[in-house]
Every structure is written in C-alpha cells, then in structure tokens.
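Undergrad: Sequence first, then the predicted structure:
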Amino acid sequence: MTKGDEKPGEAARAEVLGQLMEVGRAHSAVTVMFHSAVAAKQGLNATEEKTLDYLQRKGPLTAKDLAELTGLAPASVTGLLDRLESKGFVRRVKHPTDKRRVVVELNQEKLAELAGFFEDWARDIVEACEEFSTEELRTVVRFLSVMSERQHAAATRLTR
C-alpha cells in the first residue's frame, strides 16, 4: 500500500505512533539524565540508584533476584552490590529462612539522604496530573506498565 492508499485512520495512527516514538525518546533521555543527576549527588551511577529503587520497592532481594529484575549479568550484579555495600547503601545478610543464602537489604538511614532529591519532582508529577482525567491516567498507567514489561524483556535479551 502506498502512502496515497492509506485510510485516514491509518495515517492518523501512523502520525501519532511517530509522535509517540519521538516523545518516548525525549522522555527516556530526560529520565536518564534526571536519575544520573540524583545519583551523582550521592556518588552513585544511575544503575546503582535504580537498584536501590528496586530494593526499596521490593524489599530485601538475593543477587539472583536483582539480576532478573535489572536484566544485568550475575557478575555485573556482584560488582554493583560490592560498590553499593562499600558506599554504605546496602548490606548483605543471611536469608531469613535459608541460612545458606544471602539477601541484600537497604541501609534505610543512608537511603533517606536520597529522598529529598525526589520531593520536588513528586510535587511536579502531582501538579502535572491535574490536567488529566482519571480515565486518561488509567490509560497512561496501562501503557507504561506494558512498555516497562517490554523494555525489561529487551534489556534481558541484551545481557544474554
């Protein structure tokens, strides 16, 4: 089908998909830069900062759990955890039910130092959401959930 053969709905969808790709790229770039800036304030890199986010949201995890969540190779996770432990953000402790295993838990006091960097941004998010209806926000949540799953799978493929 040539461009002239497209139905009006198809052309509009193609245009919106193109815009979505451009906006998605821009959003991705500013997200990485924001998290890099927050991380740098604490002597971290963006991967370290986001790993702390996983631990905060999911609770204590094994290195294997973190490898699966981050899509990083196990050896990379070991180095990552070594760095986070040496900086005082995490500690390795015996698993609560299987003493042969180790879990990584957050140092909550050290993590609290990062919280202030997100307070202004959280207010900005709440303010920005005021211009969207609840249904529109539900659509955004659904879209971001699907995109997160797809991007996690893509990251995992890249590390295999």
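TA: Arrived safely, thanks for sending. Numbering: from 1, shown residues only.
Undergrad: contacts, neighbours, all on C-alpha from now
TA: OK.
Undergrad: Please report how far the spatially most central residue of the chain lies from Ser36.
TA: Nearest to the geometric centre of the chain sits Lys50, at 6.0 Å (C-alpha atoms, centre = their mean). Using C-alpha to C-alpha, to the nearest Å, Lys50 is found at 10 Å from Ser36.
Undergrad: The structure to be compared is supplied as follows:
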Amino acid sequence: MTPATPDGAPAKRRRRRLATEIKELLRELSIQLSLLNHQVGAHVDLRQVDLACLDLINRHGPLSPSAVARRAGLHPATMTGILDRLERGGWITRERDSTDRRAVALRALRDRNAELFGLYSGMNGSMDQIFAEYEENQLELLADFLRRTTDAGRAATDDLAGD
C-alpha cells in the first residue's frame, strides 16, 4: 500500500482511475444496450432510431412530431420516415386535432407493448436480480448517478444538435 502524501496524490490517482473505469464501463453498457436494441428491433422489424422514438412516445406521449424530433435530437424531416414505419407497424397512431387539422398528436398503441416487454424480459429479469443485491440507500445512490449522467448526456446531445 502506498503511503498517502500530504497532497493526497495516491488518493487522487485512485479517484482518477475509478472515474476512468466508470466512463469506460458506461461506454461498454452503451454498446451492450445498443446491441440489445438492435436485436429487439430485428425481431419486430424496427430500426434502433424507431425504437428510441417509440419509447419517447410511450413515455411522454401523446407528442407532436416536432416534439419527438426535438427530444430525439433529430431533424423534423427525418421524423416522417420514422413515423411512417411506426404507424405501418401498428406501433403508433397519428391523431388530428378536431379544431386544427394541421396539428397532429402521436399516440403509442399499447397493445403491441407486450411484444416488446417479452423481448426485453431477459434483461429486465437480470436487472431485478442485480437490484436484489443492493441496499435501498445504494439503489438511491445509483439512481441519482444515472439521473445526473442522463441529464449530462441530454445536455451534450442538445449542444451537438444545436450546431
């Protein structure tokens, strides 16, 4: 064990190493989730971007096409193809506003969600097993970290989308 110096150099190095390891693990997680989403999408004939937009509509809908584009960081023109695929597949519906026919609300058709839940069940079951190994205060810490990391990712995405 390296004795601590007055300036705390060994502790600072350990902290830097841990921070680097966490960043690397987050990258690995991102890759694994991307591969999982690719496999799920292949089973239901959707692209990963389609799944992401469907998830946004499921979580935050009903939404306008421009709101989905904004949340996904996509150009509004790109949304047309995505929404067409989702609608053709029976995942969403476009509902016109009775007072303003130009206004469209996107609503997820929840009857297809069971199909997605089934495809993600292996990962969800594994996550439940992992959660069981942690105390409540540890889960709160993890939730806080993930919330803050998600916010940082959203801000970085927004910054890049604004270029």
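TA: Received, thanks. A quick note: this is a predicted structure, and the numbers were derived from the prediction, not measured.
Undergrad: where does the TM-score land?
TA: TM-score for the superposed chains, counting by TM-score structural alignment, normalised by the length of structure 1: 0.87, backed by 157 aligned residues with a C-alpha RMSD of 2.0 Å.
Undergrad: which residue lines up with Ala67 of structure 1 in structure 2?
TA: Aligned by TM-score structural alignment, Ala67 of structure 1 pairs with Ala69 of structure 2.
Undergrad: Select the longest helix from structure 2.
TA: helix 9-44 (DSSP state H).
Undergrad: So what's the residue count around Leu111 of structure 1?
TA: Leu111 of structure 1 has 17 neighbouring residues, counting by other C-alpha atoms under 10 Å.
Undergrad: Please name the residues that touch the equivalent of Lys94 of structure 1 over in structure 2.
TA: Aligning on TM-score structural alignment places Lys94 of structure 1 opposite Arg96 in structure 2. Applying C-alpha atoms under 8 Å, 6 or more residues apart in numbering to Arg96 of structure 2 gives the contacts 102-105.
Undergrad: ok, and these in structure 1?
TA: Contacts conserved in structure 1 for those, counting by both residues aligned by TM-score structural alignment, their matches' C-alpha atoms under 8 Å: 102-105.
Undergrad: closest to Val44 of structure 2 among these?
TA: Ala105 (23.3 Å; C-alpha to C-alpha).
Undergrad: The residue nearest to the match of Ala67 of structure 1 when sequence neighbours are not counted and Gly125 of structure 2, how far apart?
TA: Leaving aside its sequence neighbours, Ala69 of structure 2 sits nearest to Pro76 (C-alpha to C-alpha, 6 or more residues apart in numbering; 5.4 Å). Note on Pro76 of structure 2: its distance to Gly125 of structure 2, by C-alpha to C-alpha, is 36 Å.
Undergrad: more neighbours, those two?
TA: A direct count of neighbours by other C-alpha under 10 Å for Pro76 of structure 2 and Gly125 places Pro76 higher, at 14 against 11.
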